[in-house]
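Colleague: Below is the structure, and that's it, no one-letter string:
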């Protein structure tokens, strides 16, 4: 992290006592009215102090002052101002003691505490929280966060400690001293048991789905798949910047597709063709080059007595593959097409299925 010595900026020794207190409070992310209340000074005086601080330290704006407060050691991530607490400003007002923070990643990033939505700040700060939630249980170093959120265009200064402090203040669970984000010499992580992340619950359900599948319980597989799919709620990590969010969007999209296909496959095994057809049509419309989905739809249509519609699905898939990718249908899709033409129900896996 840059320091005043390496940046060539003056140190806080040039500031008066109250100016240092104001800079500490600014570094903690407090607004001017909160600082005024905490220090028992007029709000206009806070603005005047901050203006003098910027001039004395050669800083551009308030954001630069926040970073400088951390660089100079006036503020330690998660510990508040080093000089003394910034007044009685309540950081957890209205939150129940021991409340669990819920974080949703399977859509636009959101967080709640006690049913109340939390304000998570601007997109880069949200992306830092998303990185911690996606890697729940693992410590991320500041460099990993910089690489994951900023990629090849890192910020001018290491603002990760600033964002972490603000997030800890926002996510603080209850009135106790324990934070939701832990910090040690290796980096930052979410406190185990303090945060409920929907992506983690989805992965637990995927494990349960595999157990039910191995036990030969197709109805239970369908039920668990439906529960997992109910957790998805729109565009994944919508709008969040950085290579980590982009990679996770792709991974979670594939995860959702795999769960959908698994559910539909078991519906076909149970002979629930009419229930599966509408969802398969919608899925193929969204992913027209997905050949396994096309094959499942063809099987469902054939078993429902709609052989002509099943063959039409094949023809459309074949044309789309040729036009978009310049390739013929895969062996799997061609084999499904041939078995429908020959009425090979055993080959289609339909023998003995309920009508």
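Modeller: Now that the structure is in, tell me what you want to look at. Everything numeric in this text was worked out from a predicted model, so none of it was measured.

Colleague: switch to C-alpha atoms for all contacts and neighbour counts from now on
Modeller: Noted.

Colleague: ok, the residue nearest the centre of the chain to residue 63 distance?
Modeller: Closest to where the C-alpha atoms of the chain average out (Cα atoms, centre = their mean) is residue 105, at 3.4 Å. Distance, residue 105 to residue 63, using Cα to Cα, to the nearest Å: 27 Å.

Colleague: cool, and residue 154?
Modeller: 16 Å.

Colleague: Return the set of buried residues in the helix or strand containing residue 285.
Modeller: For residue 285, the host element (DSSP states H and E) is helix 273-286. For helix 273-286, burial by neighbour count (16 or more other Cα atoms under 10 Å) applies to 273, 276, 277, 280, 281, 283, 284.

Colleague: Which single one of those is nearest to residue 139?
Modeller: residue 283 (37.0 Å; Cα to Cα).

Colleague: Please name the residues that touch that closest one.
Modeller: residue 293 (Cα atoms under 8 Å, 6 or more residues apart in numbering).

Colleague: Likewise for residue 315?
Modeller: Contacts of residue 315 (Cα under 8 Å, 6+ apart): none.

Colleague: buried residues in the helix or strand hosting it?
Modeller: Using DSSP H and E, residue 315 sits in helix 307-324. By neighbour count on 16+ other Cα under 10 Å, the buried set for helix 307-324 is 307, 310, 311, 313, 314, 317, 318, 320, 321.

Colleague: got JSON lines for the residues you listed, with distance to residue 214 too?
Modeller: What follows is those, written out as JSON lines (distance: Cα to Cα, whole Å):
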{"residue": "307", "distance to residue 214": "32"}
{"residue": "310", "distance to residue 214": "30"}
{"residue": "311", "distance to residue 214": "33"}
{"residue": "313", "distance to residue 214": "31"}
{"residue": "314", "distance to residue 214": "31"}
{"residue": "317", "distance to residue 214": "32"}
{"residue": "318", "distance to residue 214": "34"}
{"residue": "320", "distance to residue 214": "36"}
{"residue": "321", "distance to residue 214": "34"}
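
Colleague: Looking at these, which two lie furthest apart in space?
Modeller: Maximum distance among the buried residues of helix 307-324 (Cα to Cα): 21.3 Å, for 307 and 321.

Colleague: Second structure for comparison follows:
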């Protein structure tokens, strides 16, 4: 009793401290790639996103982050004019499967990144990374560099952005939404290629610009701005006849495929090449 009263011994209750809580497991970041086949990773682990209709539904949400898309809107996005017999009743099944594959091992939310709103679903983008986000970052860096006259950096950032594409965007996904996004991203890539080529021409890298533009024009034979840039690159290399041949090929394709004549830009470029007008072609 004496020892207790004088603090020589204490009770277990007086000295024991509660053990620290176990550390919360870290949740690996969710990443997506849309600049090619739709793919996803949780950390470094690739995820199985299921059949293509299910992936198309995911794409319709992923590419409109934090926006509620109505049930009927999703049905139109993924099935178009041929909706399933069950109508919007098919959506909960697809969403359930997507949530299951996207949910982290220790995640407590049953909804994961696909949330239910009053009228539809939304994709919660917080903490999620996509290659499209990186594409836009590089695009802004390229524009900023071009605005300050740093053409080397502008060309490099455009090249980095183009390098993010891994084939056809959203390759193989059905539905009007995926097709519309494919067209939009295809145009985005062409715009980057044109801006890169313009920077290369202004830097005097005529051979590289001509080689790359020839490849782009072969894939998009009606693209008049690409043809005009290629004509300028060939002219700068002293290949005037080849530059005029580019005009003739595009002219013939436009007449044959669409019964139209080339636009004003391509006609002006041809006239400048014929006249040897370096100033009009941007080389004076």
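Modeller: Perfect, I can see it now. If you're wondering where the values come from, they're calculated on a predicted model, not measured in any experiment.

Colleague: Now the TM-score, please.
Modeller: With the length set by TM-score structural alignment, normalised by the length of structure 2, the two chains reach a TM-score of 0.85; 256 aligned residues with a Cα RMSD of 1.6 Å.

Colleague: Surely the residue nearest to the centre of structure 1 touches residue 132?
Modeller: No - using Cα atoms under 8 Å as the test, residue 105 of structure 1 is too far from residue 132 to be in contact (11.1 Å).

Colleague: hang on, the earlier thing: could you list which residues are in contact with the aligned partner of the residue nearest to the centre of structure 1 in structure 2?
Modeller: Aligning on TM-score structural alignment places residue 105 of structure 1 opposite residue 34 in structure 2. Residues in contact with residue 34 of structure 2 (Cα under 8 Å, 6+ apart) are 130, 131, 132, 169, 170.

Colleague: now swap in residue 289 of structure 1 and tell me
Modeller: 317, 320, 321.

Colleague: residues contacting the aligned partner of the last one in structure 2?
Modeller: Residue mapping for residue 321 of structure 1 onto structure 2 gives residue 254, with TM-score structural alignment as the criterion. The neighbours of residue 254 of structure 2, taking Cα under 8 Å, 6+ apart as the test, are 222, 260, 261, 262.

Colleague: so which of those hold up in structure 1?
Modeller: Counting by both residues aligned by TM-score structural alignment, their matches' Cα atoms under 8 Å, structure 1 reproduces these contacts from the contacts of residue 254 of structure 2: 222, 260, 261, 262.

Colleague: which SS state does the last one fall under?
Modeller: When you say that, I think you mean residue 262 of structure 2. Secondary structure state of residue 262 of structure 2, per DSSP: H, G, I helix; E, B strand; the rest coil, is coil.

Colleague: Drop anything exposed from the contacts of residue 254 of structure 2.
Modeller: 222, 262.

Colleague: May I see the contacts of residue 254 of structure 2 organised as TSV, with distance to residue 69 of structure 2 added?
Modeller: Shown next, in TSV, are the contacts of residue 254 of structure 2 (distance: Cα to Cα, whole Å):
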residue	distance to residue 69 of structure 2
222	35
260	40
261	42
262	41
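
Colleague: nearest to residue 43 of structure 2, of the contacts of residue 254 of structure 2?
Modeller: Distances from residue 43 of structure 2 to the contacts of residue 254 of structure 2, taken by Cα to Cα, are shortest for residue 222, at 41.8 Å.

Colleague: Check the alignment and tell me where the closest one lands in structure 1.
Modeller: Per TM-score structural alignment, residue 222 of structure 2 is aligned with residue 289.

Colleague: and that match, which of the three is it?
Modeller: coil.

Colleague: ok, now which ones touch the counterpart of residue 199 of structure 1 in structure 2?
Modeller: Under the alignment (TM-score structural alignment), residue 199 of structure 1 pairs with residue 132 of structure 2. Going by Cα under 8 Å, 6+ apart, residue 132 of structure 2 touches 33, 34, 35.

Colleague: can you map out the strands along structure 2?
Modeller: 30-33, 39-42, 45-46, 69-70, 114-116, 120-123, 128-130 (DSSP state E).

Colleague: can you list contacts of the first one?
Modeller: Strand 30-33 of structure 2 is contacted from outside by 38-43, 102, 127-132, using Cα under 8 Å, 6+ apart.

Colleague: The last one now?
Modeller: Outside of strand 128-130 of structure 2, the residues within contact range by Cα under 8 Å, 6+ apart are 29, 30, 31, 32, 33, 34.

Colleague: 10 Å - rerun?
Modeller: Residues from elsewhere that reach strand 128-130 of structure 2 (Cα atoms under 10 Å, 6 or more residues apart in numbering): 29-35, 39-42, 62-63, 65, 113.

Colleague: what separates it from the chain centre, distance-wise?
Modeller: Relative to its parent chain, strand 128-130 of structure 2 has a centroid offset of 11 Å by Cα atoms, centre = their mean, to the nearest Å.

Colleague: In structure 1, what range does stretch 202-210 of structure 2 match?
Modeller: Going by TM-score structural alignment: stretch 202-210 of structure 2 matches residues 269-277.
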